[in-house]
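Participant: Here is a sequence together with a model predicted from it:
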Amino acid sequence: MSENSRAKCSARSGPTVGAEVEKKVLEENKTRILSEHEECSVCLQSCIHPVLLPCNHIFCFLCIKGAAQRDRRCALCRTEIPNEFFKNPNLVPVIDKKTESRKESSHRWFYEGRGGWWQYDERSNKDIEDRYIKKEYKFEVQIAGSLYVIDLENYQQINRNDPSRRRKIKRDVSPPDLKGIAGLKISSESRNRSQICDREGADGGSAEETPTRTSTSTRTTSTRTSTRASETSTVDVLSESSTAAGGRREADGTD
C-alpha cells in the first residue's frame, strides 16, 4: 500500500477511533460516579447534581456554573467550556444509599423564578431548614460562588453584593408550578410523581408507594419511588442557565 493510500485510510479511521475512545472515556466516568461518592474540586464536598464536562472532569452543577461566570474554563485543566454546555449539561446520576435510606422532612425551600418556583439544591435546603428550626431568621448562604442573605422574617433571598436583587422564598411541600431544582428543569411527569409522593408523606400516608395506571388500563400497579430518587435521577438535563447575554442572571437558578 502506498503512503498516500495509508494517509487516506488513516484520515478516514482517525475520527472514528477518536470518537470511540471518547465514548469509552465518558462511559467509564459515568460508571465511576455511579459507584463512588464523587467529590467536587470546587466545594470539596460530595457532588450535588454532578455534571461531566467535555474534558471529562466532574463538578457540582452549581459550582462549575458559578465558576464559569468568572472564567469559562474547567477549574482543573483550564479547558474552555462551550457556551452551550449550561443549556444542555451532561448531568450524571448518583447512587447514594445513605440518602436513599435517610428520612427527611417533606417540606422544602423554594425561591421564586419567572412563571414558577425553583427548589433549592439539597445542601442549601438543609442549611435553610436547620436555621429555620433553630429560629435563626437572618443568615448568609453561599450558592454557586455568590453570597446571599436569607431573610426568614420577610421570606426573601437577597444578593449581598446587590441588595436590590431579591427573590421571594417559601417553605412548601411541592408547588404545582415547580420549575425544577437549582436551575435544572424537571420534566412534568417527574414533577407530578414527586408532588404525589410529597403530599402523601405530608398527610401521614405512605410516600413510598405511588399507584400508576398501565397504558392498557387493565390494572393498577404500585411502583416504589422515593422523593430523593425523583430529585436526583429524573431531573431533565435541560437547564435555564446563564448565557453571555444573560450575565446578570443569578447563579442560583435562572429566571
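Facilitator: Happy to help now that I have it. Numbers count the residues shown, from 1 in each chain.

Participant: hey, let's count contacts and neighbours off CA atoms from now on
Facilitator: OK.

Participant: For the chain, which segments count as helices?
Facilitator: With DSSP state H as the criterion, the chain has helices at 3-35, 61-70, 97-101, 122-133, 188-202, 227-233.

Participant: Tell me the buried residues in the longest one?
Facilitator: Within helix 3-35, the residues that count as buried by 16 or more other CA atoms under 10 Å are 26, 29, 30, 33.

Participant: Can I get those residues in a markdown table including distance to residue 131?
Facilitator: As requested, those are arranged in a markdown table below (distance: CA to CA, whole Å):
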| residue | distance to residue 131 |
| --- | --- |
| 26 | 39 |
| 29 | 36 |
| 30 | 35 |
| 33 | 31 |
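
Participant: for comparison:
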Amino acid sequence: MTHSFKYGVQASAILFASVLTTACHEANDPGLEYAPQMYESLPYDPLRQVDANTVNPMGINERTPAIGTVPRGKLNYFSHVGKDSVGIAERKLRNPLRYTLANLEEGKVLYTRNCQHCHGEQGDGQGPVGAKFKGVPNYATGAYATMNEAHIYHVIQWGKGRMMPHGSQVNPEERWKIAMYVRVLQKGKGPDGMSEMAQSDLDPSQKTNPENTAPLGQAQADKASETPGQGDQARNGTAE
C-alpha cells in the first residue's frame, strides 16, 4: 500500500509537471479547448484573428479604407484646407451661422472652456497660462484685430506656433461660435461687446465689421495690416 501510494504520488507529480511544461511552451496557446467554435468566430473578425487570412493582402482581416473615406458623422469635421494655408482659409471658408446673441453666448462658454486659460477673459493674452509663458496675443491690437473669422477658425483647427490644434476637441459648429466670440473680443470691450455684435435679423454675410466694409464671412485680403505669422509680404493671406 505504501509503495503504491508512493508510485501514485510520483506519477501525479510527473503528469502535473508535464502539463505545466506543455502549457507554458507557447504564451498565447490556451492549451486544449473544448468546443473551440465557442471561442473562435467562424466568420472573419476584423479586430481579431487566429490564422492568416488567405484572401486579403498581408494576411490580415482588416482592409485599408478607400482613399477619401470619412467616418460616419464626421463629414466636414475637418476642412480641406491645409495646415499651412491660412490665407486660403480666409478666402474660401464661410461661416454658416448667424450673429445671434444665443450663438455668441455659446461661443463665450466654449471660449471659456478651451481658450481663456491662455488668451484671457478679455482676449488680451493675460490668462493664467498666457501671463506665465508670455507671447499670447491681444486680439484687440495690431493685425490680430483684423483677422476674419475664417482665419480664427483655421487656427483653432490646426493650431499655430505654440498653440496646439483643437480640431479634435471642438467640432466645426463650435469652432465657428468660438471664432464669432473672438470677433467680439477684437473690439477691445471684452464680453460686454456681445450686444453690439448680435444682430439676429442679419445673415452672417451681411454682418460687417465697422472698421472694414468687407463682410466678416469673406477674406479681408485688401487690408493693409499684415497677417500674424505670415511674414512681411503677406497681408491676411495674400502675397503682394
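Facilitator: Right, received. Where do you want to start? Only a predicted model underlies this, so the values are computations on that prediction, with no experimental measurement involved.

Participant: where does the TM-score land?
Facilitator: Scored against TM-score structural alignment, normalised by the length of the second structure, the superposed chains reach a TM-score of 0.25; 104 aligned residues with a CA RMSD of 5.8 Å.

Participant: follow-up on the earlier one: now the helices of the first structure as TSV including distance to residue 151 of the first structure?
Facilitator: Converted to TSV, the helices of the first structure look like this (distance: least, CA to CA, whole Å):
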stretch	distance to residue 151 of the first structure
helix 3-35	36
helix 61-70	22
helix 97-101	28
helix 122-133	10
helix 188-202	25
helix 227-233	25
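
Participant: Minimum distance to residue 108 of the first structure: which of those has it?
Facilitator: Nearest to residue 108 of the first structure among the helices of the first structure is helix 122-133; the distance by CA to CA comes to 6.6 Å.

Participant: Remind me what that closest one packs against, helices and strands.
Facilitator: strand 108-113, strand 138-143 (3 or more CA pairs under 8 Å, 6 or more residues apart in numbering; DSSP states H and E).

Participant: closest to residue 164 of the first structure out of the helices of the first structure?
Facilitator: When the helices of the first structure are compared (using CA to CA), the closest one is helix 61-70, at 20.0 Å.

Participant: Pull out the buried positions in that closest one.
Facilitator: So helix 61-70 of the first structure, judged by 16+ other CA under 10 Å, has buried residues 61, 62, 63, 64, 65, 66, 67, 68, 69.

Participant: Can I get these in CSV including distance to residue 186 of the first structure?
Facilitator: Below are the buried residues of helix 61-70 of the first structure laid out as CSV (distance: CA to CA, whole Å):
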residue, distance to residue 186 of the first structure
61, 15
62, 16
63, 19
64, 20
65, 18
66, 20
67, 23
68, 23
69, 23
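
Participant: and residue 179 of the second structure, how many residues sit next to it?
Facilitator: By other CA atoms under 10 Å, 27 other residues sit near residue 179 of the second structure.

Participant: Now it: which helix or strand?
Facilitator: Following DSSP states H and E, one finds residue 179 of the second structure within helix 172-185.

Participant: Go through that helix and flag the buried ones.
Facilitator: 172-185.

Participant: could you pull out the strands for the stretch 151-255 of the first structure?
Facilitator: With DSSP state E, counting those that start in this stretch as the definition, the stretch 151-255 of the first structure shows strands at residue ranges 156-159, 162-172, 178-181, 184-186, 209-213, 220-224, 235-239.

Participant: Around residue 130 of the second structure, how many other residues sit close by?
Facilitator: 18.
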